[in-house]
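Give me coordinates for this.
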Amino acid sequence: MKTKMLLWTPVLAGLTAMLAGCAAPGRAIDKEAEARAIAARPAEPTAQEWPDPASAKWKEGAFPNLENVRKMAPGMGKDQVRELLGWPHFSEGLWGVREWNYLFHLRTGKTPSDYVTCQYMVRYDGAELATGAWWKTADCAALANPPAVTPIPAAPTLMPPQKVSLSADGLFRFDGAGPADLLPEGRERISQLAADIRANFKVLHYITVTGHTDRLGTDTYNQALSQARADTVRDLLVQGGIDRAKVRAVGMGKRQPVVSDCAGSRATPELVKCLQPNRRVEVEVQGGN
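Next up, the predicted model:
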């Protein structure tokens, strides 16, 4: 046994020395050197600069972990690159060289066993920090970094027209129509309506604001009053964030009453109260969610 130990000792010593020569002592990456490597931005290798695949030392190549490949970045040291990609497959050397080359097999997805063999290169600066990494062909780069698939948004569901009827007596002072005639609770009601429309309609086709009056007064007066009230409500909806181009205001005067059995023609308190449902502003919304 003692003789065998003596015979093997030189062999072990030589192997140890060889392995030691293949490894550089670990050291922290200098931040300034890292910044220089990141800023280098070298040009892509030319077609003539890629090595012949037949000259690879490890011709079998490898199936890379593509998540690791995507982590590659300028400024990495060789130990960091080796942890991600493994040792290079060509015989250019490990330490003191400016380039590592790989033969990587990338699956095409056509069949479970179908793949193509691609070349991948990492280049280093004098501080042995990576300055860039490239695939030889655009097809290989696309296989390694497929474009993100943007989902097609679902078409909005078209909802039936939604109509809200607002009592004009609750919006405006009696016979009022302009912004100065709005009651505080009327202004708040319209602001809340605008917020509800924005929240419930992802797609807005149109909004129609229609003003209505009762039958008291002349046709001309009632038409102007109903149009002015519709205009004021429209403007408040726009102030609440609704696209003005999608809102139209219409005055219908007294032509579309909802109650018609109120007796009398003089504006008595009883008749005014009976006709109250006719004094209104209707907001119809068409859109989807």
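
can we go C-alpha only for contacts and neighbour counts from here?
Will do.

Which element, helix or strand, includes G14?
Here G14, judged by DSSP states H and E, is contained in helix 2-22.

Could you point out the helix or strand that follows that helix?
helix 31-40.

Could you check the helix or strand just after that next one and say which residues are buried?
Remark: after helix 31-40, the chain's next helix or strand is helix 66-70, criterion DSSP H and E. Within helix 66-70, the residues scored as buried using 16 or more other Cα atoms under 10 Å are V69.

got the contact list for P64?
L85, F104, H105, L106 (Cα atoms under 8 Å, 6 or more residues apart in numbering).

How about the third one: what's its closest non-neighbour residue?
Think H105. In space, and not counting its chain neighbours, H105 is closest to T117: 4.4 Å by Cα to Cα, 6 or more residues apart in numbering.

just checking, that neighbour touches L106?
Yes - the criterion here is Cα atoms under 8 Å, and T117 meets it with L106 at 6.3 Å.

To compare against the first, here's the next sequence to fold:
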Amino acid sequence: MNNSYINKVTGLGVLGLTALAMTGCVGTKHLSAGINDAGQVEQENIVFPDLDDAWQKSGQFPNSENLEKIKPGIDKDDLYDLIGAPHFSERHKAREWDYIFKFYDENQDIKICQYKV
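The predicted structure is shown next:
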């Protein structure tokens, strides 16, 4: 995996993936402020949970091909198939899901990134 891909995904994780509207996940559980009905939020309103609050603390190495398939309008079942269940305590009616992803950087060190849908 090249460094530009890692930077791209890291940027998405750090900044949040704001354009995804997840079908069937309308509810009240969220950390970020100002999420609209389409699932979009301004970058400055994105809040990531504390890594210590994850139920799956070690994170996962995602499949890069599956990450590329995540686009606006994807439904929750497809998201589960592509990257699995969220790593935090998001419930059935969550407005946002959070993941912990691991990538190798150019020095082959593991880099931890948070990813929000």
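
hmm, back to that, looking at T117 and L106 of the first structure, which is more packed in?
L106 (20 against 15; other Cα atoms under 10 Å).

Could you check how far the more buried one is from M72 of the first structure?
Relative to M72 of the first structure, L106 of the first structure is positioned 17 Å away (Cα to Cα, to the nearest Å).

just G109 of the first structure next, same as before
Counting by Cα to Cα - G109 of the first structure and M72 of the first structure are separated by 23 Å.

what about those two, which has more around it?
Each of G109 of the first structure and M72 has its neighbours counted (other Cα under 10 Å); M72 has more, 17 against 10.

From W58 of the first structure, how far off is that one?
22 Å.

and what of Q119 of the first structure?
Counting by Cα to Cα, the gap from Q119 of the first structure to W58 of the first structure is 13 Å.

More neighbours: which of the two?
Q119 (21 against 16).

Now do the SS call for the aligned partner of that one in the second structure.
Aligning on TM-score structural alignment places Q119 of the first structure opposite Q114 in the second structure. Secondary structure assignment for Q114 of the second structure (DSSP: H, G, I helix; E, B strand; the rest coil): strand.

Please report how far the residue nearest to Q43 of the second structure when sequence neighbours are not counted lies from V47 of the second structure.
In this structure, Q43 of the second structure finds its nearest non-sequential neighbour in L15, 6.4 Å apart by Cα to Cα, 6+ apart. As judged by Cα to Cα, L15 of the second structure and V47 of the second structure stand 9 Å apart.

between those two, which one's more packed in?
Neighbours were counted for L15 of the second structure and for V47 using other Cα under 10 Å; L15 has more, 19 against 15.

So the more buried one sits against I46, correct?
Yes - using Cα under 8 Å, L15 of the second structure is in contact with I46, at 7.5 Å.

Overlap of the contact sets of those two?
Common neighbours of L15 of the second structure and I46 (Cα under 8 Å, 6+ apart) do not exist.

Quick check: the aligned residue for D53 of the second structure in the first structure?
By TM-score structural alignment, D53 of the second structure lines up with S55.

thinking again about what came up before, quick one: distance of the helix holding G14 of the first structure to the chain centre.
In this view, helix 2-22 of the first structure has its centroid 61 Å away from the chain centroid, taken as Cα atoms, centre = their mean, to the nearest Å.

for stretch 102-111 of the second structure, same thing?
For stretch 102-111 of the second structure, the distance to the chain centre is 18 Å (Cα atoms, centre = their mean).

swap in stretch 86-93 of the second structure?
Worked out by Cα atoms, centre = their mean, stretch 86-93 of the second structure lies 11 Å from the chain centre.

Tell me which residues of it come out buried.
P86, H87, F88, S89, E90.

could you list every residue that touches L237 of the first structure?
I190, S191, L193, A194 are the contacts of L237 of the first structure under Cα under 8 Å, 6+ apart.

again, only using 10 Å
190-195, 197, 207, 209, 231, 243-244, 247 (Cα atoms under 10 Å, 6 or more residues apart in numbering).

you'd agree it is in a helix?
Yes - applying three-state DSSP, one finds L237 of the first structure inside a helix.

Check the gap between it and V81 of the first structure for me.
Taken as Cα to Cα, the span from L237 of the first structure to V81 of the first structure is 60 Å.

thinking again about what came up before, please pick the buried ones from the contacts of L237 of the first structure.
I190, S191, L193, A194, I197, I207, V209, D231, V247.

Show me the two of the residues you listed that sit farthest apart.
I197 and D231 (17.9 Å; Cα to Cα).

picking up where we left off before, narrow the contacts of L237 of the first structure to those in helices?
I190, S191, Q192, L193, A194, A195, I197, D231 (DSSP state H).

quick one: G132 of the first structure from H212 of the first structure, how far?
Counting by Cα to Cα, the gap from G132 of the first structure to H212 of the first structure is 72 Å.

Counting neighbours around each, name which of those two comes out higher.
A direct count of neighbours by other Cα under 10 Å for G132 of the first structure and H212 places H212 higher, at 29 against 23.

Alright, I will stop here.
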